[in-house]
Structures are given as structure tokens and as C-alpha cells.
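In: This is a predicted model, with the sequence first.
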Amino acid sequence: MTIEVRVPTLGESVTEATVATWFKKPGDAVAVDEMLCELETDKVTVEVPSPAAGTLGEIVAAEGETVGVDALLATIAEGAGAAAAPAPAATAAPAAPAPAAGGADSVDVMVPTLGESVTEATVATWFKKVGDTVAQDEMLCELETDKVSVEVPAPAAGVLAEIVAPEGTTVDAAAKLAVISGSAAGVVAAPAAAPAPAAAPAASGAKDVENAPSAQKAMAAAGLSADQVTGTGRDGRVMKEDVQKALAAGITAAAPAQPAAAAPRAPVSADDTAREERVKMTRLRQTIARRLKDAQNTAAILTTYNEVDMTEVMALRKEYKDLFEKKHGVRLGFMSFFTKACIHALREVPEVNAEIDGTDIIYKNYVHMGVAAGTPQGLVVPVIRDADQMSFAEIEKAIGEKGKRARDGKLSMAEMQGGTFTISNGGVYGSLMSSPILNPPQSGILGMHKIQDRPMVINGEIKIRPMMYLALSYDHRIVDGKGAVTFLVRVKEALEDPRRLLMDL
């Protein structure tokens, strides 16, 4: 029996969509509600689940095609046809690399869904090597995309028979990463097949093969050249484990290695080169660099400054922090006060919460607050959606949870999209004053800084007060100076007298 897969209802006033990504290919087995493809409209991204279990037959609408509502996307074969179809597909994948590696027991490890508008990724790290036993859902490797890191779990238990995409390889959204063999033959064959690439380093030494980034870093740290390490990766690539084996074997840096590497950079001395380390930028860092430069090139960025006396906020926090934590199970920090103060100011100056779309201005009647977070991989901005509808406790919980996920590299694409305004806290690193850069397409970003005791004149008397510099960077194309200054003054007033937040003043 053949089941048709059709375009679902796309939403009010949306009549067509573009097929962005197919997660399955003809011949693949699919389960009920398993995601088949992703559609993009001018407003949202829609995932299309499988209406039945079976085998994906024909893909009618290929990636890039525009389809209307209820249009036919693909067909799914049920019953006997479905049971028979996976057999050729399953045996075909391992047949080319190693006929003895498992036959019908072999499972392909594919690139998982990368998220909206992400079409490729780079294989950053393999946690397993060929011949290792893996459990189902055990992490096999980590991929880096333009925005997030994605861990790839094992789809089944067995033995890692082949790594198709080694470290440093750029793969598309439907690529095969590896093959897992679950049969006894696979367990025996995988280690036996491993020496084959190792036997070819001499023959492939003259080839232009890109070594794994982790291996390049390890060789640079040890002062080794690629010629001194025997590569066991695909096509003779040097892997991190190969460098470790070379060091364990007592291989040391050869004298001519450094001058040879420094030859293309004549102005740099050999001594300086020996103390340098060249590491390829991660895709996340490349995207950060590109987006920030685009912001500078596109927006008319200005920054206005003010300072806030944190006495009242600190006193309020000190008085209620124990009760707050006891009731809500989360610590009361400063970020919830600043978030509330910004929401209060955005209501009065809505253009700071707007964005430019061509010749139109889009005013947002909601606040999706971006909270910049520094991670080992780079700066990310998780978004707290509908922050204007949240209480202090809900904001603190959301900030804590998003921050932890950011540091662990677990943020999804959706969690970093759609922000309308951003808060960046450089004060946690000791910054006294800075000019934050816009997070496009947003029109405003608030920079928080270090709280520092300073002498202030209060009612004609000099007193020591905990002061913080605030900086608002804004897009002057949409926000005038008056609006920017008014916004920052309202934030200052709300923090210096938190009762104004309660009274909505």
C-alpha cells in the first residue's frame, strides 16, 4: 500500500513553501512521525513527519522546489514492499568499504538535523575510532556548524566499522559519517581493516591531504611536522592519536622542520615561528566574525553612556535573596533586575525593540530578550522568549538554564534566534566600560559593567556608592539620540528606585 506525504497546513495567509532539507532518501526505512523533510516559508520553518511506517519510495518535490499547500512531497510504501526495500539499501552502504563488515547488520551514521538554514557542518572530533565497540546513543563525534556544536549519537549498538568523514571534513546535511556493524563478522573485520590505511602513508605522503585539526594542534604544540608522524586516518591523514603514538615512541622535533614551515613567511624569524600556534578558526568563530563585521558595515551604530547607583538594588537583593531562593529554588541575581528595567524602558521607547526590513520598520509588541554568554567556543546569545510576561523568578531560572546549556554547547538553533533586544554583561569579566556591538537585525544592545565603589555627591555630601557604567549601542537609522538617551535614563531610574517597576512608572 502506498501512502502519500503532502504539504501540511502552513498557517494563515501562507500559500506556498520551499523544500529546504530532506532528512531521508528513497529506500530508507521510516517510522511513524519520524521527520522526513523541512519546509521553509516566508514566516516559519515547518517539519513534515511521516504519516505511516514503511519505506520512503519516491521524492516528488526535491530540495529547493517551491510547493503549494497540500502538494505531493513523496510516497511511502507500506506492507511487504516496505519490509523488503531496506535490505538492498542496508547491504549497499557497507559493501563498498568492506564486504565482510556486516552485511544487513550494518547501520549508517548520518548527519543529524542541523537546524534552520544550516546546510553543512565540519567534523570537529571523533570520540571513537575504527574497531571500537559502541553502545546505542553513545556519543560518536561532534560536529561544528556556523552557530552551534552538535553531538552525534550512535543509532545502534555494535562496532564502529568505518569512519567515512574524518576530523576536519566538511559534510552536508544528508551526508554519511560512519558505519556501525552489529554482526560478529563486523567485530572481527573492523580491526583487521584498520591497518590498510596505515600501510599507505609512504605512498600517500606526497598527496595534498588535510590532517585532522586536533592533530595539527598537537603537532604544533610538540614541534613535530606531518612527515614525522604516520597517519592512520582516511587517505593517510594524521589523527590526534597518531601524534600521541609518535610522542610515546620518542620522536622529537626535527631541526629543519621549523625553518621549512616558516619559509612562506620570510619576515618572521624562526624563533618567533617556533613559539607560534596556527589553529583553524571554528565555524562558530567564523560566523561570529562575519556577523559582527556585517553589523558594522550595515547599521549606523552609536553608543550612549550613563551610570547607575546600585545601592537600592543591592540592598533589596540582600534583604530578600534567602527568601527568594527558598521559595523559588533559584538565586536572585542582578540580571532579572536589568531585564525588567529594560522591558520597562522598551515600552516607552519601542523603536529600540524594533528592526528595519528594507524600507519598513517592524515594531515588536513583545520582548524576546537575548542574554549574551561567553563560552569556550565563543560568544553566543540565547534568547529568553516573552521575557515581558515573566516574573523575576522565571527570568532567573531561564537565564541560569540557558547559560548552562550555552557553556555545555547544548543550545539548539531555535534557542538563539528571534531575539528583539540584547543584554551583555562584561562586568563579570571585570570590564569597567565598553561599547557593545549590535546583534543584527536588532536595533539595541545594553552593556552592563563592573560594579565599583566611587565617591559620589549625594545631597551636597560626598558618599561612597557602588556605581556601574551602562552603555546602550543603537542603530541610528531607526533610533534617534533622544530615544536612546531616554531609554538609558529609564533603565537608570528603574534600577536606582526598583519600586518604579512595581508601580510601572
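Out: Sure, I can see it.
In: can we go C-alpha only for contacts and neighbour counts from here?
Out: Fine.
In: Can you name the element that comes right after the helix or strand hosting Arg285?
Out: Assigned by DSSP states H and E, Arg285 falls within helix 283-298. Next in sequence after helix 283-298, counting helices and strands by DSSP H and E, comes strand 301-309.
In: Run the angle between that next one and helix 283-298 for me.
Out: Taking axes from the mean of the first three to the mean of the last three Cα atoms, to 10 degrees, one finds strand 301-309 and helix 283-298 inclined to each other by 100 degrees.
In: Run through who's touching whichever helix or strand comes after strand 301-309.
Out: Moving toward the C-terminus from strand 301-309, the next helix or strand (DSSP H and E) is helix 311-328. Under the criterion Cα atoms under 8 Å, 6 or more residues apart in numbering, residues 330-334, 337, 393, 465-466, 495-498 lie in contact with helix 311-328.
In: ditto for stretch 400-410
Out: 148-150, 373-376, 380, 382, 411.
In: quick one: which of those residues is most hemmed in?
Out: Most neighbours among those, by other Cα atoms under 10 Å: Pro382, with 28 neighbours.
In: what's the distance between the nearest residue to Leu284 once chain neighbours are set aside and Pro213?
Out: Distance criterion Cα to Cα, 6 or more residues apart in numbering; nearest residue to Leu284, sequence neighbours excluded, is Asp146 at 4.6 Å. Note on Asp146: its distance to Pro213, by Cα to Cα, to the nearest Å, is 17 Å.
In: where's the residue most central in space within the chain relative to Ala484, distance?
Out: By Cα atoms, centre = their mean, the chain has its centre lying nearest to Val148, at 1.0 Å. To Ala484, Val148 is 32 Å away according to Cα to Cα.
In: this is the comparison structure:
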Amino acid sequence: MAIEIKAPTFPESVAEGSVATWHKQPGEAVTRDEILVEIETDKVVLEVPSPVDGVLESIAAAEGDTVTSEQVLALVKEGAVAAAPTPAEANAPAAATEEVELVGDLRVAPAARKLAAEKGLDLAKIAGSGKGGMITKEDVVKAASAPAAKPAAAPAAVQVTAAPGERIEKRVPMSRMRQTIAKRLVQAQQTAAMLTTYNEVDMKPVMELRKQYKDLFEKRHNGVRLGFMSFFVKAATEALKRFPDVNASIDGNDIVYHGYQDIGVAVSTDRGLMVPVLRDCDSMNLVDIEATIADFGKRGREGKIGIDDLQGGTFTITNGGVFGSLMSTPILNPPQTAILGMHKIQERPVAINGQVVIRPMMYLALSYDHRMIDGKDAVQFLVTIKELLEDPARILLDV
């Protein structure tokens, strides 16, 4: 009996997706819940598993094809068993049935090269079992499933190697997610009256507090680590309550004021920038925030952040400092009207009480939509965050 494998039901905000990768080919055996194909939407990558044990009979949508919700992707023959190779096929040299490519000094089957690229594996570290040491697809599968295998490298990192004097180019299609990111960023700049105000914060109080309690915090809360982001989220939450315009959004000619604080935290993943949302931050403590952010980071690396995690949000925080950025201008995340940019903590000489001292300082940047937020409110909002971080006891005391 043939079972139809269909694309997932996309949410209303997702019109269509693209077939990213087929993990099985026609004629190959599949098991129940084994991932057959990945569908890339403009928000996340969705995995489509097999509902039954059997054999993949046919594929109806090739890699790169655009598919809609509930569209048939393939047929799986339930209960069937993949045909075993004949003795002649089993004993035939790999080179007789499969082409060979040269990758440097390595002899590699095309399917093996493609799979290794998808898995982020170094071909030089894979032992070839084919004729003349050729690396086969089975060798790559074995290397990928080895316990010591490293996580897949970023598929977006395209390497172009050229010999001295050569001028080569490599053209690759832009992923659907990258297209959407590009479209939204351009749209934000074209439709909003975006301005950015800057300030700096002395991170010494937060750093000393973290240093004093981080080990006890981690031990007390089952391995949850105390970072800086939770302090920024709590400070931003308090500032948003004091300045509701910064927590609002624009919908056509209407202003939508939100009686809650849902803060998006920008996460860099192999597939691009994603902004999962912390819900009801006013009711979250530092432990809840750190645990949720750590979970977002883990699922982001694994490609398992869901569409629901990305929906909504009334404010966004992005941290370019983890990559070494000293100063930047963050771009709005529509329909939100403001975004906070964190940066690298850098020791600098500052004047305190008439004395020049060295302090760990961080530049903060608040980009905002001037259609909605006046400059005075934007500056005071950023000053509020600065004051709360430089005296973190105020966060806990709500003063």
C-alpha cells in the first residue's frame, strides 16, 4: 500500500516553502519517524518524517521545488523491503557503476561529495572503502553517524578555493530564509523613520554580581548558567513598562499598545538570523530567562526552532558584542518600533567622581521609529536601562 507523504500544514503567515534536502532516494528503505525531507520556509526549516516502515517509492517534488501546504511530496510503500543487490552488483567495482571526482588528491564519488558537503564533513578525514581508496556515499554515512562526529558546519559558509593567479566565482541560490531576511531589512529601512540613539553602560556592577554568584546560581538551578542577557532582558522589561510607546507597534494608521512585554532575542544560526520570542518577560525571573535563551540557542543550532517561537514580539534585543562588535546600528524588526543593540565589553578610561578610572564599558544602541517614538522618550528609555544595569539591585527591588 502506497502512503502519500505531504508537506506540513503551514501557518497563515507562511504561504509556501522550498524543498531543501532529501535524505532518502527512491528505492531506499525507510523506518517510521525517520526524516525523509526538509522543507525550508521563510521562517524555519521543517522536517518531514515517514509515518510508516517501508520503501520510498517515488519523489514528487525535487530539491529546490516550491511546495504549498499539504502538497504531496512522495510516496512510501508501506511494509516493503528494499531490494538487495544481486551478486554481480555487489561484487562490481564501485568505479564501474559510479563516476569519480577528484577533490584535491582524493577520489570521491559525486554522491559522497554532495552528502559530505551537506553534513559539513571533511573528506580528508574520511577513509575510502571503494576501489583505489575512493570515498563512497556509504563511507560518508558511516563517518556522519560515528559517535565522535562533529556537528555539521554551517551550510551557508561557501568556500571558494583558487590556485594562485586564478579568478573563479561560485554562484549559489539564496535560501528562502535569507531572501526573507533581506526583504524585511530593506522594508524596515524604507517604511520607518528610523533613528538611533547611543549611550554607554558601566558593566562592573553586573559583572561583579555575576562573578560572585554564577557558580552558586548554576549549582542551585541544575546547570543553568548566569549570563548578561537576563539582566538586559529584565532591565528592558522594566523600561518598556515605563515607556509604553517603545513597546507599541504600528498597524496601518493605528497604534497598537501592548499590555505585556514579549521580547525577541536575536540568535545567529547556520541558516541565518532568527529572533525567537521570550513571552511575558514581566513574569519571568533570571533563571527562566537564561534557561529559555539557552534552549533557543540549542534548538537554533539544531534547526529545531518552531514557527510559533518566532511569532509576535513587542521589542527585540540583539547582541553583536559576542562577535566583537564595538558599535553598530541595529535595524528595526517590523512591526516593532524599537530594537536594543548590545556590544562588546571594552575596558576604557572613564571619569568617576573627578577621578579617571578603568571600567568595563559597553556601548548601547537603541534604533527606533520616529513616527511613533519621540527622541526624548527614546533617550530616557535608554538611560533607564543604563541606570538599572549600573545598579542591578533596582531590578530586583523594582525601583
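Out: Great, that's in hand. What you see is a predicted model, and the numbers here were worked out from it, not measured in a lab.
In: Can you say which of the contacts of helix 311-328 of structure 1 are buried?
Out: Taking 16 or more other Cα atoms under 10 Å as the criterion, what is buried in the contacts of helix 311-328 of structure 1 is 330-333, 337, 393, 465-466, 495-496, 498.
In: so can I have CSV of the contacts of helix 311-328 of structure 1 showing distance to Glu351 of structure 1 and secondary structure?
Out: Below are those laid out as CSV (distance: Cα to Cα, whole Å; DSSP: H, G, I helix; E, B strand; the rest coil):
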residue, distance to Glu351 of structure 1, secondary structure
Val330, 33, coil
Arg331, 32, coil
Leu332, 30, coil
Gly333, 28, coil
Phe334, 25, coil
Phe337, 21, helix
Ala393, 27, helix
Arg465, 33, strand
Pro466, 31, strand
Leu495, 21, helix
Glu496, 24, helix
Asp497, 24, coil
Pro498, 24, coil
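In: Double-check Ala29 of structure 1 against Met35; I have them as touching.
Out: No. Judged on Cα atoms under 8 Å, Ala29 of structure 1 makes no contact with Met35 at a distance of 11.8 Å.
In: For these two, indicate the residue with more neighbours.
Out: Between Ala29 of structure 1 and Met35, counted using other Cα under 10 Å, the more crowded position is Ala29 (21 against 17).
In: Aligned to the residue nearest to the centre of structure 1, what sits in structure 2?
Out: Matched to structure 2 by TM-score structural alignment, Val148 of structure 1 sits across from Val44.
In: ok, Met310 of structure 1 to Pro466 of structure 1 distance?
Out: Computed as Cα to Cα, the Met310 of structure 1 to Pro466 of structure 1 distance reads 6 Å.
In: what's the overlap in contacts for those two?
Out: Ile451.
In: just to revisit the earlier point, surely the match of Val148 of structure 1 touches Gln311?
Out: No. Look at Val44 of structure 2 against Gln311 with Cα under 8 Å: they stay out of range, at 11.3 Å.
In: related to what we said a few turns ago, give me the more crowded residue out of Asp146 and Pro213 of structure 1.
Out: Between Asp146 of structure 1 and Pro213, counting by other Cα under 10 Å, Pro213 is the more crowded of the two (22 against 19).
In: Could you measure from the closest residue to the more buried one other than its chain neighbours over to Glu401 of structure 1?
Out: Excluding its sequence neighbours, the residue lying closest to Pro213 of structure 1 (Cα to Cα, 6+ apart) is Gly168, at 5.8 Å. Here Gly168 of structure 1 is placed at a distance of 31 Å from Glu401 of structure 1 (Cα to Cα).
In: re the thing from before, just confirm the residue nearest to Leu284 of structure 1 is within a strand.
Out: No. Counting by DSSP: H, G, I helix; E, B strand; the rest coil, one finds Asp146 of structure 1 to be coil, located in no strand.
In: Enumerate every residue touching it.
Out: 118, 121, 283-287.
In: again with Gly81 of structure 1
Out: Thr55.
In: Stretch 288-308 of structure 2: how far from the chain's middle?
Out: The chain centroid and the centroid of stretch 288-308 of structure 2 are separated by 9 Å under Cα atoms, centre = their mean, to the nearest Å.
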